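S.K.: show me the folded form of this:
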Amino acid sequence: MNSPYLCPNCKTNKTRFNIIEQHVKSVKLDPQTGSVIQEIDKLSLDPFHIPYKGPEYKVQCGACGLIEEEITFIKRAELQK
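M.R.: Down below sits the predicted model:
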């Protein structure tokens, strides 16, 4: 978050953003009810459960509401220079 942002959608917002922190929780669900049967620690995932590999946070434009990865906003700001 030490780079300038520019919204790639509205192309005007450079100052108002929401940072959305993503906290991953791996779970096993009941297939009939959808209720959580078990919360799984990331160190004890079984071979059929792929660990989350996405970003720690995403960015939302405070003007138009677009939600994307941070790099999208940074690259758009770099193109504007």
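S.K.: CA atoms for contacts and neighbours, from now on please.
M.R.: Will do.
S.K.: which residues of this protein fall in strands?
M.R.: Ranges of strands within the chain are 17-21, 26-29, 36-40, 57-61, 67-69, based on DSSP state E.
S.K.: tabulate those strands (TSV), appending distance to L6 and mean neighbour count.
M.R.: TSV is the format used below for the strands of the chain (distance: least, CA to CA, whole Å; neighbours: other CA atoms under 10 Å):
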stretch	distance to L6	mean neighbour count
strand 17-21	10	14
strand 26-29	33	14
strand 36-40	38	12
strand 57-61	9	19
strand 67-69	12	17
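S.K.: one more to put side by side:
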Amino acid sequence: MPVPYLCPACGTNRSRFNVIEQVVQSVRKDPRTGEILEVIPPEDPLQHPYRAEKYRVQCGVCGVIEPEERFIQRAIHNRLS
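M.R.: Next up is the predicted model:
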């Protein structure tokens, strides 16, 4: 369902945004070189699952980056007349 956004920082932008999809890749790295040794599957019981938001939003005017919910809540509290 489409929802309006309003920038929580500048409070003026309602139309220009960058929607950032966070794609998680669990890896095992060599502690000395930093080289990726293995990509860990999401079902691995020894890997703690990623639990943060799936999307973040950047204001196209002021550049602030916040969770999508902050932009939605600001729009709900400051509806257009």
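S.K.: identify the residue spatially nearest to the aligned residue in the first structure for K54 of the second structure, adjacent ones excluded.
M.R.: Counting by TM-score structural alignment, K54 of the second structure corresponds to E56 in the first structure. Nearest-residue entry for E56 of the first structure: Q22, 5.4 Å, with adjacent residues in sequence omitted and distances by CA to CA, 6 or more residues apart in numbering.
S.K.: likewise for E21 of the second structure?
M.R.: The shortest distance from E21 of the second structure to any residue other than its chain neighbours is 4.7 Å, reached at Y55 (CA to CA, 6+ apart).
S.K.: quick one: contacts for the residue most central in space within the second structure?
M.R.: By CA atoms, centre = their mean, the second structure has its centre lying nearest to R56, at 2.4 Å. Neighbour list for R56 of the second structure: 19-22, 65-68 [criterion: CA atoms under 8 Å, 6 or more residues apart in numbering].
S.K.: for it, give its distance to Q22 of the second structure.
M.R.: 7 Å (CA to CA, to the nearest Å).
S.K.: please consider this matter closed, and thank you.
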